[in-house]
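>>> Structural data only, the sequence is not supplied:
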């Protein structure tokens, strides 16, 4: 084997059998060797249209499967393009291996074409491991360390391979001083904290009368344990955005998302609890958590760096969420007083009525909440839902009810625009039998989504279930930022920066041989979803929505209210903004009234 052939073989031995990437002469030998593996059926290659999409897809692959994601690119611009998606992996703590080509070793340092100092470029995003392979026998330990560290540290790692090395004969490391002989294998580590820590945590949780739980991405595999803990303690469960699929929303004590995109029951629960259990989350916005000193705290996280990071916890347990909760459950006492639980369930039921009322308020032409509200009961079993950044994330967070078995994700820590469609492709590639739905704003669609639709058109016929729906909210506005300017800066919409071109998204789908559906009438939204879900090919569902339906936070501060009022004199769409806000507020106060 040559070096590139060994690279792909070794990655397969680690279980990495799907690669997202784009070719180039800086990675020519790697490309040729990959083709041989594709021909042999040993590796699946997904050709993207832009390297950033490859890194996003590798990140989503890691999120949805729990495996290490894999992406590659050529030297120079190709490697640079990977960077944003790799930061997505870093900030959301998932393992991704990125392979980057480089100019010939003899050219490095000569300001050669496409020569970029990739170590300097990647030293932050791949701080856990980055290496340039300079000798054939080095490839073995370079691959082994890159995969092991990506998996165990849940972080991106980078392998840089100069193009003159790629087709040299591979040689095993010699039995000599200066050589190392690495191996493949499972890392066995302690996943449960010591008994004394568990007992201390149990004493705090047993003593509390108003227990609130916050579940994050680290708790996605701990659904049963979270539900049992909540039942024993009479607790409510709120969810960080990346933990949306951790527990089903059909449970009456699940308060939904937390934060600016969150719910009023989550806000109220956190502000009134006396005991706080945080599981697998590094939720960043401390103002939505209990006030320090208000509640006694217990936190569980596999990464010790996340412990007591957002709230001063009394007991910090480092360990796997499911295993730690399982060890904690026998130490807990069932609470006989269910008044706290009953109050949470009542507020959750009222909140769903508020959301329905908000969704049904009139808008011009469509209320975006209505689009999500009509989708929610129609979501197929085991669906995978992705969302992009922007105002679309508000409706995804609040209006979609997750059921057991579903998966959902988005760019969380980085909140990068344009990740929703590459996430959807990765979900479909990993689970081709499942229905996948990407929830996109028009800004994100214009940034990356149109690009990714070409990739979808290339691969969809190989999927056992062709159902992949890309929802586009077409409001010709970078809507989340527009509302942030109104609420945070006290400024009206800045049309030069916020208005974006109209585009016929549904017709674009048809140009690609896919299906396009357009809806601008609230009476037709349900039928549009039915048509999309029964289509024999991927769909772009374009919904013409009103940009002036406000994404109301769960709690409006005096400062936010003042800023909003200050923005109105300079607001070019003042009448529509006032009317849309009034309707939403009325629906929140009187959910049974028509507005």
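Here it is on my side, so go on. Model, not experiment: these values are computed from the prediction.
>>> contacts and neighbour counts: CA atoms only from here.
OK.
>>> what comes into contact with the helix or strand harbouring residue 206?
Assessed by DSSP states H and E, residue 206 sits inside helix 195-207. Residues outside helix 195-207 that contact it (CA atoms under 8 Å, 6 or more residues apart in numbering) are 211, 233, 275, 277, 296-298, 315-317, 327-328, 331-333, 335.
>>> after that helix comes which helix or strand?
Sequence-wise, the next helix or strand downstream of helix 195-207 (DSSP H and E) is strand 211-215.
>>> name the helices or strands packed onto that next one?
strand 236-239, strand 275-279 (3 or more CA pairs under 8 Å, 6 or more residues apart in numbering; DSSP states H and E).
>>> Out of the contacts of helix 195-207, which sit inside strands?
Counting by DSSP state E, the contacts of helix 195-207 place 211, 275, 277, 296-298, 315-317 in strands.
>>> I'd like the residues you listed laid out as TSV, including distance to residue 243 and neighbour count.
Converted to TSV, the ones in strands among the contacts of helix 195-207 look like this (distance: CA to CA, whole Å; neighbours: other CA atoms under 10 Å):
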residue	distance to residue 243	neighbour count
211	19	28
275	20	23
277	15	22
296	22	23
297	19	25
298	18	26
315	22	21
316	20	22
317	19	24
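>>> And the furthest pair within these?
211 and 317 (17.5 Å; CA to CA).
>>> buried residues in the helix holding residue 206?
Neighbour counts over helix 195-207 (16 or more other CA atoms under 10 Å) mark 197-202, 204-207 as buried.
>>> repeat for stretch 115-129
For stretch 115-129, by 16+ other CA under 10 Å, it's 115-116, 118-119, 122, 125-126, 128-129.
>>> just curious, which of those residues is nearest to residue 351?
Nearest to residue 351 among the buried residues of stretch 115-129 is residue 125, at 40.0 Å by CA to CA.
>>> dump the residue contacts of that closest one.
83, 86-87, 90, 156.
>>> cool, residue 273 as well?
By CA under 8 Å, 6+ apart, the contact list for residue 273 reads 210-212, 290, 294-295.
>>> this is the comparison structure:
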């Protein structure tokens, strides 16, 4: 039988190195599904429970592997469901290709069932490249360009294929005539560094500084040796944006940890007192956590020129790959002999970890959520992959998990969408079936989408060489991050009407579908429960009952935020008594450090 366009599409994806496709079937992609049946040797098609999961998994695949993530959906509603996960990829600059079906060509424009203007629907999220294949000979150039542009621009692209086009006879190569386009496969990341003159300018600024601060992001992944060497030469500390948490281990004495709302006090102190800022591979969005304008001289290195001098008015903003640019910069830097600034930073870091230990062991009803991450952290295997959700779990992931060399972790960064942690973890497991994966997520996110992911895990887990996949669900029956934002930002009390969510037996649900469920409602049971989960012979869902009254305030709360916090209690927050007793130490510590 002659190859169809769907066969050619799949063979071409294989030539590009694609091995995993995340998707959900529908009649709008029946031709492609038939091709997948014929070419099972080329791909693993991961059948998810919802298309949004497929897009999250494609984004996570790109984050964890550095490869292009590919997701697939049918026309109309299936394509629409992809959008949230695709925006997650776009905002975090990840290469993802979405392949979607469409009504047959002769039906288009006829108000046909499930006909949606997909070209316009994807125009924003896949703005760099979204094309509809209308001819068999067009397939090669469209899929080649979608893959290449996704990688080159680190963004989302979309290929729309009408259902009748999928069944056309394939055209291996377009005719060598006028109006034909002839493309090829393959993309290699370029070697990009600033000029020697620019690097010398950067070195002059950094060498002149006496209190240098460094901030790195996801763009610095793979450059840990260079970052460490630069930090030693400059006598500085290194703060990490949340997406860059695993770019540098937390057990290094000069790593101040996260920055921003979910960050640490050592990072805050370093930024507020530095005279020079070096930012590498980061689009960290919150300028209030960076030095005040005019306080510090600034140097930035980023592969994307559009992100330069965006968060702080840099004196010198350079386009370049983080690793290669730092490697070229190092010979031009002079090692600072005065180490007082560095010593003070390291002292602050030691004090911070002691404080986090104290806060994690603060009494709660029933379990302090910070203790969950604190107890988990030292038990994590060396090569663990991690995911975290948006919400308060991101706080505990960002502050309490001590990343060690070899670990990889991620979450939804700039979109900060709920419900990404479970599909992220599943994608990590498909990409690395021989490595342990741990996901931190809230009960609201699991009720929103994560339960679907558990069912997907039940379908596939026995294919993995290492069965360790652990979902830690922080169950507090509260949309907790929003509750705290209402208190701190708006001065309003927690509103049960919008914030309370039902209790759900995540552990017994896991048992019912063939996974292992573990219920934890006592702090002394946390350690044994993690030990049991990490030695289990199947994926585990840990249903951990945590206290919603434990504060998740910024590392350095402002007086204005403290006033709003107090105002919320005066208005009659239903959890007022517990919050006052459990959180005042944290509030005082934020306003008046070391007075708590």
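Perfect, thanks for sending it. For clarity, every value in this text was computed on a predicted model and none was experimentally measured.
>>> so how far does the helix holding residue 206 of structure 1 sit from its counterpart in structure 2?
Helix 195-207 of structure 1, aligned to structure 2 and superposed, deviates on average by 0.6 Å (mean CA distance after the TM-score superposition for structure 1).
>>> For that helix, what is the distance to the chain centroid?
Put simply, helix 195-207 of structure 1 sits 32 Å off its chain's centre (CA atoms, centre = their mean, to the nearest Å).
>>> Then stretch 38-53 of structure 2?
22 Å.
>>> neighbours around residue 77 of structure 1, how many?
Residues within reach of residue 77 of structure 1, counting by other CA atoms under 10 Å, total 14.
>>> Please name the nearest non-neighbouring residue to the aligned partner of it in structure 2.
Correspondence of residue 77 of structure 1 to structure 2, assessed by TM-score structural alignment: residue 77. Leaving out its chain neighbours, the residue that sits closest to residue 77 of structure 2 by CA to CA, 6 or more residues apart in numbering is residue 114, at 7.1 Å.
>>> re the thing from before, now the helix holding residue 206 of structure 1 against strand 211-215, angle please.
On the basis of axes from the mean of the first three to the mean of the last three CA atoms, to 10 degrees, helix 195-207 of structure 1 is oriented at 130 degrees to strand 211-215.
>>> orientation of helix 195-207 of structure 1 relative to strand 275-279 in degrees?
130 degrees.
>>> Spatially, what comes nearest to residue 490 of structure 2 if we skip its sequence neighbours?
residue 564 (6.5 Å).
>>> May I see the buried residues of the helix or strand that the one you found is a member of?
In the assignment (DSSP H and E), residue 564 of structure 2 maps to helix 559-570. By neighbour count with 16+ other CA under 10 Å, helix 559-570 of structure 2 contains the buried residues 561-562, 564-569.
>>> Surely the residue nearest to residue 77 of structure 2 touches residue 78?
No: with contacts counted by CA atoms under 8 Å, residue 114 of structure 2 stays clear of residue 78, the gap being 9.5 Å.
>>> Which one's more surrounded, the two?
residue 78 (22 against 14).
>>> hang on, the more buried one packs against residue 48?
No: counting by CA under 8 Å, residue 78 of structure 2 does not reach residue 48; the two are 11.9 Å apart.
>>> can you give me the helices for the stretch 401-550 of structure 2?
For the stretch 401-550 of structure 2, the helices defined by DSSP state H, counting those that start in this stretch cover 421-431, 443-445, 451-460, 480-490, 496-499, 506-512, 526-534.
>>> For those helices, give me CSV that also has mean neighbour count and distance to residue 54 of structure 2.
Listed next are those as CSV, based on neighbours: other CA atoms under 10 Å; distance: least, CA to CA, whole Å:
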stretch, mean neighbour count, distance to residue 54 of structure 2
helix 421-431, 28, 8
helix 443-445, 25, 16
helix 451-460, 18, 10
helix 480-490, 20, 26
helix 496-499, 12, 28
helix 506-512, 18, 21
helix 526-534, 17, 26
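>>> Residue 35 of structure 1 - how many residues pack around it?
Residue 35 of structure 1, neighbours per other CA under 10 Å, totals 14.
>>> what's the nearest residue to residue 318 of structure 2 if we skip its chain neighbours?
residue 301 (4.9 Å).
>>> a strand runs through the one you found, doesn't it?
Yes: under DSSP: H, G, I helix; E, B strand; the rest coil, residue 301 of structure 2 falls within a strand.
>>> can you tell me which residues contact it?
Per CA under 8 Å, 6+ apart, neighbours of residue 301 of structure 2: 279-281, 308, 317-322, 325.
>>> quick one: which of the residues you listed is nearest to residue 538 of structure 2?
Among those, and counting by CA to CA, the member closest to residue 538 of structure 2 is residue 281, at 37.4 Å.
>>> Spit out the contact partners of that closest one.
216-220, 301-303, 322.
>>> How far off centre is the helix holding residue 564 of structure 2?
The chain centre lies 31 Å from the centre of helix 559-570 of structure 2; the measure is CA atoms, centre = their mean.
>>> That one - contacts with which helices or strands?
Applying 3+ CA pairs under 8 Å, 6+ apart, one finds that helix 559-570 of structure 2 contacts helix 480-490, helix 576-591.
>>> got a list of contacts for the last one?
With CA under 8 Å, 6+ apart as the contact definition, helix 576-591 of structure 2 has outside contacts at 359, 362-364, 549-551, 553-559, 562, 569, 595-596.
>>> Now it on structure 1. Mean distance?
Looks like 3.6 Å for helix 576-591 of structure 2 (mean CA distance after the TM-score superposition for structure 1).
>>> tell me the angle that helix makes with helix 559-570.
170 degrees.
>>> Kindly report the same for the first one.
An angle of 110 degrees separates the directions of helix 480-490 of structure 2 and helix 559-570 when computed by the same axes, to 10 degrees.
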